[in-house]
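Participant: Quick one, what's the 3D model for this:
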Amino acid sequence: MADHLNNKPFGAWIAIDIAKDFNAVLSETKAGKRQHFRMANSAADHDRFIAFLKSLPPPCIIGFEATGNYHRALGHRLVAAGFEVCFISSVASARYREVMFNSWDKNDPKDAAVLLELLKQGIIQRYVDPLIAGHHDLQELSKTYYQVTL
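Facilitator: As a prediction, this is how the structure comes out:
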């Protein structure tokens, strides 16, 4: 079986563990340099993060695990800025973390490391921003219907 993702040129891998208030970010460049930091879910930190991404060697491949609706603002900003953004399954992340660390112990830096490994292996899904793709209304209607049926 051919490994299509790893044959694709990249400058940096970026894994983001999304949370309500702060996101854990782990980046790795082609040279192997890793950088780990926390980023608030705010417009100012999103601006600083996009500036950081533009300073990395292109292309940057960004992956995150969807958490509620907290990923939507950052995902929109990244897609609008022209970055390649991918979803990473929370089930795949949990299974890989269990195998990698032999425990269910969960913390943000460890989750970001797990997401980075899954991103590098190509265990991802394509991220489509509903607002940019033009089906935001359908998604909101679906979420409203879900809340009404509860």
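
Participant: make it CA atoms for all contacts and neighbour counts henceforth
Facilitator: OK.

Participant: Check the gap between the residue nearest to the spatial centre of the chain and Thr144 for me.
Facilitator: Within the chain, one residue has its C-alpha closest to the average C-alpha position: by CA atoms, centre = their mean, that is Phe64, at 1.7 Å. Per CA to CA, to the nearest Å, Phe64 is found 25 Å from Thr144.

Participant: next one: Leu138
Facilitator: 10 Å.

Participant: With Ser89 instead?
Facilitator: Distance from Ser89 to Thr144, counting by CA to CA: 24 Å.

Participant: Could I get the full set of strands for this structure?
Facilitator: According to DSSP state E, the chain carries its strands in the segments 12-17, 22-29, 34-40, 60-65, 84-87, 125-126.

Participant: Would you convert these into a markdown table that also reports distance to His76?
Facilitator: Listed next are the strands of the chain as a markdown table, based on distance: least, CA to CA, whole Å:
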| stretch | distance to His76 |
| --- | --- |
| strand 12-17 | 14 |
| strand 22-29 | 15 |
| strand 34-40 | 16 |
| strand 60-65 | 12 |
| strand 84-87 | 10 |
| strand 125-126 | 14 |
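
Participant: List just the one of those that sits closest to Val114.
Facilitator: strand 12-17 (8.6 Å; CA to CA).

Participant: so what secondary structure elements neighbour the closest one?
Facilitator: Contacts defined by 3 or more CA pairs under 8 Å, 6 or more residues apart in numbering; DSSP states H and E place strand 12-17 against strand 22-29, strand 60-65, helix 108-121.

Participant: Out of the ones you listed, which one sits most buried?
Facilitator: Highest mean neighbour count among the helices and strands packed on strand 12-17 (mean count of other CA atoms under 10 Å): strand 60-65, with a mean of 24.

Participant: Next, the second sequence, to be compared with the first:
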Amino acid sequence: MQDLEHQKTRNDDAVYIGIDVSKTRLDIFILPSNERLSVTNDRLGHNKLTALALQLAQTPLIVMEATGRYHRAAFERLSQAGLQICIINPYQTYSFGKAMGQNTKTDTVDAYMLACFAMAMRPSPKPPLPKRLAELKELVVSRRQFTVRRTALSNQIKECCSASVCQMMRAELAMIKRHIAKCDTLMKKLLAGNLPLKARFDIIISVPGVGFVNAVTLLAEMAELGDMDEKQAAALLGVAPHANQSGNHHGKSRIKGGRKAVRNVFYMAALSSVRMQGGFQEFHQRLIAKGKPYKVAITAVMRKMIILINTLLKQNRKYQPKHPLT
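Facilitator: Next comes the predicted model:
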């Protein structure tokens, strides 16, 4: 009872700031004072917002949505001032707003809902990614986008009838392939010049089935690996089974959530691992022999692999093959 009273008091004294981010403006709402204001989304506006937050009686918990590059400069400026900021998946705040019965959408309302989200959920603040890791992540995302475009162009060329259009498409395809190769070169150069990142990369790629693209994707887009338990690692990738039960109904457990883009890349690593000696081939074959569907078995392999990688990073050691992984 005393803990609950203490929590209530602490929450009553706390300050929460919701920031709705757009290209040119930051809309701000402060709870519990119900103050609202707007600043420009540039260095001058970021400095004004930082000064305002530092002048508050209590250190505020600040929440803003991930909006690509538009939130990054403000996030970095606030973090440099020692403030607590949480970058939230927009789907979380969208679901929160629906649960609150909020159907109106304006910048001010969005900032208010973000402040309410901070007050109700108290998400854990996270610092910005280190500069080199942020650069690596941008290269990884760019490479993935180029790869999607390469696949689309290759398919379009197969259906193209015009010789002139085919020629232009092939020229664009060749350029995209050069960009992909350039991304790979830049990523390797970045890793070679950063010993901590290179050490983590070497640990990840030591696991059977994990290639260069798999390793840099995990390194850049699942930077939390090594600092969580096995259930959290599986859930972050999106390969943890979620129960589907209600009353007498017992449905099949299914995976959901997690980081889809990383999971799609890691799926290829699992496929490679089950086809090679010393990988997860024996474990996969045992699941198939028990009647598990192929993709269910592959998902189980993905879960084992990400748990193994998380453990190796936590222990700061490479995988040492001794016997088939089971």
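
Participant: quick one: TM-score?
Facilitator: Once superposed, chain against chain, the TM-score is 0.82 (TM-score structural alignment, normalised by the length of the first structure); 144 aligned residues with a CA RMSD of 2.5 Å.

Participant: Mind checking which of Ser89 and Thr144 of the first structure has more residues around it?
Facilitator: Shown here are Ser89 of the first structure and Thr144; by other CA atoms under 10 Å, Ser89 has more neighbours (16 against 11).

Participant: Find the nearest non-adjacent residue to the more buried one, please.
Facilitator: Counting by CA to CA, 6 or more residues apart in numbering, Glu65 is the residue found nearest to Ser89 of the first structure once chain neighbours are left out, at 6.2 Å.

Participant: how close does that neighbour get to Ala133 of the first structure?
Facilitator: Distance check for Glu65 of the first structure against Ala133 of the first structure: by CA to CA, it reads 20 Å.

Participant: do the same with Asp45 of the first structure
Facilitator: Going from Asp45 of the first structure to Ala133 of the first structure by CA to CA gives 25 Å.

Participant: same question, Ile88 of the first structure
Facilitator: The gap separating Ile88 of the first structure from Ala133 of the first structure is 20 Å, by CA to CA.

Participant: So between the two, which is more surrounded?
Facilitator: When Ile88 of the first structure is set against Ala133 and neighbours are counted by other CA under 10 Å, the residue ahead is Ile88, at 24 against 8.

Participant: quick one: contacts of stretch 4-22 of the first structure?
Facilitator: Outside stretch 4-22 of the first structure, the residues within contact range by CA atoms under 8 Å, 6 or more residues apart in numbering are 23-30, 38-41, 56-67, 70-71, 108-109, 111-113, 115-116, 119-122.

Participant: if we can go back for a sec, which residue lines up with the residue nearest to the centre of the first structure in the second structure?
Facilitator: Counting by TM-score structural alignment, Phe64 of the first structure corresponds to Met64 in the second structure.

Participant: who touches its match in this structure?
Facilitator: So Met64 of the second structure contacts Gly18, Ile19, Asp20, Val21, His71, Ile85, Cys86, Ile87, Ile88, Leu114 (CA under 8 Å, 6+ apart).

Participant: okay, now whatever residue of the first structure lines up with the fourth one: neighbour count?
Facilitator: Same thing as Val21 of the second structure. In the first structure, the position corresponding to Val21 of the second structure is occupied by Ile18, as judged by TM-score structural alignment. The number of residues packed around Ile18 of the first structure, counting by other CA under 10 Å, is 25.

Participant: follow-up on the earlier one: distance check, the match of Phe64 of the first structure against Ala220 of the second structure.
Facilitator: Here the distance between Met64 of the second structure and Ala220 of the second structure works out to 21 Å (CA to CA).

Participant: and the closest residue to Ala115 of the second structure other than its chain neighbours, how many neighbours?
Facilitator: Spatially, and ignoring its direct neighbours in sequence, Ala115 of the second structure is nearest to Gly18 (3.9 Å; CA to CA, 6+ apart). Residues lying near Gly18 of the second structure (other CA under 10 Å) number 31.

Participant: Please apply the same query to Ile124 of the first structure.
Facilitator: The burial metric for Ile124 of the first structure, expressed as a neighbour count using other CA under 10 Å, is 20.

Participant: Now do it against Ile50 of the first structure, distance only.
Facilitator: Ile124 of the first structure sits 21 Å away from Ile50 of the first structure, taking CA to CA as the criterion.

Participant: same question, Ile62 of the first structure
Facilitator: When CA to CA is the yardstick, Ile62 of the first structure and Ile50 of the first structure sit 11 Å from each other.

Participant: Also Gln35 of the first structure?
Facilitator: Note on Gln35 of the first structure: its distance to Ile50 of the first structure, by CA to CA, is 15 Å.

Participant: And for Thr29 of the first structure?
Facilitator: Here Thr29 of the first structure is placed at a distance of 16 Å from Ile50 of the first structure (CA to CA).

Participant: With Glu28 of the first structure instead?
Facilitator: As it turns out, when the distance is counted by CA to CA, Glu28 of the first structure lies 16 Å from Ile50 of the first structure.
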